[in-house]
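**Q** 3D, please:
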Amino acid sequence: MALIKAALLGFGTVGQGVYEALKTHREQLKAVLGEEVVIEGILVKDGSKQRDVDEHVLVTTDFEEILQIEGLQIVFEAIVGEEPGFTYLSKALEKGCHVITANKVMFARHGRTLLDKAEKLERFVGFEATTAGGTPIIRSIAQLLQVNEIHSVEAILNGTSNYILTNMREKGLPFQDVLKRAQELGYAEADPASDIEGHDAFFKLMILSELSFGETPEWKDVERKGITDVTSEQIAVFKDWGFKVKHLARIRRDRDQFISSVKPVLVDAAHPLYGVEDVQNAIMVETSLAGKVTVQGAGAGKLPTASAMVEDLTYVLQSNSTFARKKKIAPFAAGSLAEEADRTLVGEYAVIGSSVGFHGTDGVDILKQEVKDDLVYLLIKCQASTAELLEENPDLVVYEVAGKVKEAWVQSEKKDLLLQKVINL
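**A** You can find the predicted model right below:
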C-alpha cells in the first residue's frame, strides 16, 4: 500500500495529539483514503528529550531536515506564536507540501498570505483547528459560502472563560477560586491572561472574519474586554433576572465598516448560545438563506484539536483543493437608503452603580431595578451604545444584552419615520 508521508512541527500537547490520532485511527484512515498516513519527521525545540515515537521517525531541531524528507506531502504545524511557524509553513508550501495548522495567533496575522500563496501553488492550507478545536466551523462556513451571504458571526470561542463563568453562576464561587480550579483541571494555563483577557477569542474572531467577509477590521478598532471584572454578585443578580453572562466574540459588516467586539454580555433563554456551558465552544452564523446556523462542540484539548487537523488531512487528500474564501463585500451603492438615513441604536443594558444617573442619553426606560450591597442594579432600554453609555457615565458598570440591541434607520427628511431594517447584533 502506498504511503502518505507527513511531518509534525511541534510536539507539545497538540502535536502529540495528532501523532496519537494518526496511530489509533490508522485503519479508519486507510479505509477512507486507500493509503496509510505515516509521520516521517518531527520538529522539536529540545533534541535531547526522549520521545515515545516509532524508531523510523526523524526527530530534529532543524527544519531544513524536515523539508529534505523524500516524498513529503503533508506538514502539520502546532507551534505557538507567529514565528517561526509562518516562515516554516511558507517554505513547506514552496516545497510542494499541503499544510495544516492549529496556530491561531500566526494564522490571524498571516492567514491571507498563506492562502494566497497556496492558491498560486495549487496547495492546501487547513486551519480548522485554529478557531474552536473540534468544532467544525471552518468547513461549515466554507460550505455556507457556496450560496449564502454571511451577515454576522457570534460565538463563544474560549472554553476557559466559558468554564469560569458557568461555575461562578452555578456554584456561586468568586472568580479567583474558579480560575484556580480551572488551572488544576488543565483548562487554564499557569498564565491565563490570553484566555481571561479575551486575546485568544480575539485572534479566533479575526480568522472567522477573514473567512466570512474576506477581510478583518482594524484590530485596534475591535472592542476587547476580558472577564476578570465579572463578579459572582453581578452574576447572581443577572441569574435572578433570567440572564447568563457569556464572553461573546461578535462581528458583523455594516456598509463599509465592521462592528465587532469580544466582551462579557448578557443573554437570555431565547439566545442560541444560552445553553452552551463549561468548556464547550459554539458559533452562530447568521446567513441570507439558511438563517441562523449554530455549531457546538469541544473547544480545545489534545484530541479535539487533533481531530480537526486530521479531518483537514482527509479533506485535502480526498478533494485536493483549497477552502473557499469569501470575496470582499462591496459597500452600499452611492445614494442608497442606508446612506441617506440616520441611525439610532436602541438597546437593553444592565447598568450597575452606587447611585445611577444618566448623562448624554435619550429616553432611558427602566425595565428592572434592584439594590444589593449598596449597589443599584438597573435593566434599562435607551438610545445609546455601550461605548456611549460608558463615555458619558464612566463610573457605571455596563453589560449589553445580546440580541436586544437594534439599529433603527430613520429617514433624514422625516425623523419620526422608522424604516424597515432591524438588525440583531
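
**Q** hey, let's count contacts and neighbours off CA atoms from now on
**A** OK.

**Q** what residues sit buried inside stretch 329-345?
**A** Neighbour-count burial for stretch 329-345, with 16 or more other C-alpha atoms under 10 Å as criterion, is recorded at Ala338, Ala341.

**Q** quick one: buried residues of stretch 107-126?
**A** Phe107, Ala108, Gly111, Arg112, Leu114, Leu115, Lys117, Ala118, Arg123, Phe124, Val125, Gly126.

**Q** which members of these occur in helices, if any?
**A** Phe107, Ala108, Gly111, Arg112, Leu114, Leu115, Lys117, Ala118 (DSSP state H).

**Q** go through those and name the one nearest Ala324.
**A** Ranked by distance to Ala324 (C-alpha to C-alpha), these are led by Leu115 at 10.0 Å.

**Q** for comparison, sequence B:
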Amino acid sequence: MTVIKVAILGFGTVGEGVYRTIQSHAEELTASLGKKVEVAAVLIKNKQKERNISEDVLITTEFADVLSLPQLDIVVEAIVDKEPTFSFLKKAIERGCHIITANKEMFAHHGKELLDLAEKNNVSVGFEATVAGGIPVIQTLRQLLNINRVQKVQGILNGTSNFILTEMREKKQSFAQALQLAQENGFAEADPTNDVEGFDAFYKTMILSRIAFGEEPNWRDVERKGITAITSELIETAETLGLRFKHIACISRLGNQIKATVKPALVGTEHPFYHVEGVQNAINVHSDIVGAITLQGPGAGMFPTASAIIEDLVYVCQNPPAKRSVSSAGDTATILKKGQIKEIWLVHGLSNIQTSSSITKIEHVAEETFIIMAAKKDVEQLAKLEAALVYYPILGEYAPVHQPTTITAL
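**A** This next block holds a predicted model:
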C-alpha cells in the first residue's frame, strides 16, 4: 500500500494533538484515502524535552532536515507568529508539498500569497483550523459557494472573550476577575491583548471574508473593539432586559464593498448566539437559497483543532488544487439597502437623552442607561460630545420592558 508522508511543524498542544489523532484514527484515514498516513518528521524547538513520539519519526530542530526527506507529501504547521512559519510553508509548497496551517495571524497576512504559490505549484492549502477551531466553517462555506450566494457572516470567533463575558454574567465577576480565571484555566495568555482587544477575532474575520466574498475589506476600515470597557454593571443591566453581551465579528457586502466589524454587541433570546457560552465559538451564515444556518462548537483545544487539521488532510489529498481557494459571492447589494441605516443601541453615560429627528429614545432602562434607535453616525457624534459615553448595538429584535411593541433593528 502506498503511504502519505506527513511532517508536523511544532509539537505543542495542536501539533501533539495532530500526531496522536493520526495514530488513533489510522484505520479511518486509510479507509478514506486508500493510503496509509504516516508522520515522517516533527520539527521542535527543544531537543532536550521528552516527547512521546515513535522512534522511526525524524525529530529535528532544523526545517532543512524536514525538506531533505526523500518523501514528503504534506506539511502541517502548528507553530505561532508570522515568521518563520510563512517562510517554512513557502519552501514546502515549492518542494511540491500540500500544506495545512492553524496559524490565523500568519494566514491573515500571507494567505493569498500562499494560495497563489500553491496554485502555481499544483498543490493544495488547508486552513480550516485558522478559524473557530473544530467548527468546519470553511468547508461549509466552500460547499455553500457552489450555488448559494453568501450575504453575511457573523461569528463568535474568540473563546477567551466569550468565556470572560460568560463568567462576568453568571458569577457576577469583574472583568479582571474573569480574565484571571481564564488565565488560570489556560484559556488566556499572560498577555491577553490579542484576545480581549479583538485582534485574534479580526484575523479570523479577514480569513472568512476571503472565503465568503473572494476578497477582504481594507484592514484600516474595519471597526475593531475589544471587551475591556464592558463592566459587570452593564452586563447586569443587559440581563434585566433579556440581553447578553457577545463579542461578534460581522462581514457583509454592500455592492462592490466589503464591510466588516469586530466588536461587542447585545443579543436577545431569539438570536442564535444567545446560548453560546464559555469557550464555545459559533458561526452564523446568511445565504440567498438556504437562508441562515448556525454552526457551534469548541473554538480551541488539542483535539478540536486537531480535528480541523485532520479533515483538511483528507481534503487536500482528495481535491484537485485548481480553482478551489476562494470564490466571489456575487453582488448582494440588495441585502444592505442604503435606507437601512437605523440600529438599536444600548447607550450608557448620559443623564438624559431627548428624541429628535435622528435619535429615537425607546426606553430609559437604568441610571444613565438608555435604549435608542439611531444611525451609527449619530451615535458616534453623540459620543464625541459625551466623553464618558459607551454604546453597543442590539442585534435582531428588542422588546422594551415597559412597552408591548417589539422593535427590529434594520
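
**Q** export the buried residues of stretch 107-126 of structure 1 to CSV and tack on distance to Ala188 of structure 1?
**A** Below are those laid out as CSV (distance: C-alpha to C-alpha, whole Å):
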residue, distance to Ala188 of structure 1
Phe107, 22
Ala108, 21
Gly111, 26
Arg112, 29
Leu114, 30
Leu115, 31
Lys117, 35
Ala118, 34
Arg123, 35
Phe124, 32
Val125, 28
Gly126, 26
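
**Q** can you tell me which of those residues is nearest Gln176 of structure 1?
**A** Closest approach between the buried residues of stretch 107-126 of structure 1 and Gln176 of structure 1, by C-alpha to C-alpha: Ala108, at 29.7 Å.

**Q** quick one: that closest one and Ser209 touch, right?
**A** No: applying C-alpha atoms under 8 Å, one finds Ala108 of structure 1 not in contact with Ser209, separated by 9.5 Å.

**Q** separation between the most centrally placed residue in structure 2 and Lys204 of structure 2?
**A** Closest residue to the average C-alpha location of structure 2: Leu157 at 3.5 Å, with C-alpha atoms, centre = their mean. Noted for Leu157 of structure 2: a distance of 7 Å to Lys204 of structure 2, by C-alpha to C-alpha, to the nearest Å.

**Q** what do those two both touch?
**A** Counting by C-alpha atoms under 8 Å, 6 or more residues apart in numbering, the shared contacts of Leu157 of structure 2 and Lys204 are Val131, Ala132.

**Q** re earlier: greatest separation within the buried residues of stretch 107-126 of structure 1: which pair is it?
**A** Within the buried residues of stretch 107-126 of structure 1, Ala108 and Arg123 form the most distant pair, 19.4 Å apart (C-alpha to C-alpha).

**Q** and the end-to-end length of stretch 268-277 of structure 2?
**A** Its start and end residues considered, stretch 268-277 of structure 2 measures 14 Å (C-alpha to C-alpha).

**Q** before we move on, the earlier item: which residue in structure 1 aligns with the residue nearest to the centre of structure 2?
**A** Aligned by TM-score structural alignment, Leu157 of structure 2 pairs with Leu157 of structure 1.

**Q** which residues touch its match?
**A** With C-alpha under 8 Å, 6+ apart, Leu157 of structure 1 has these contacts: Thr131, Ala132, Asp200, Ala201, Lys204, Leu205, Leu248, Ala249, Asn281, Ala282, Ile283, Gly299.
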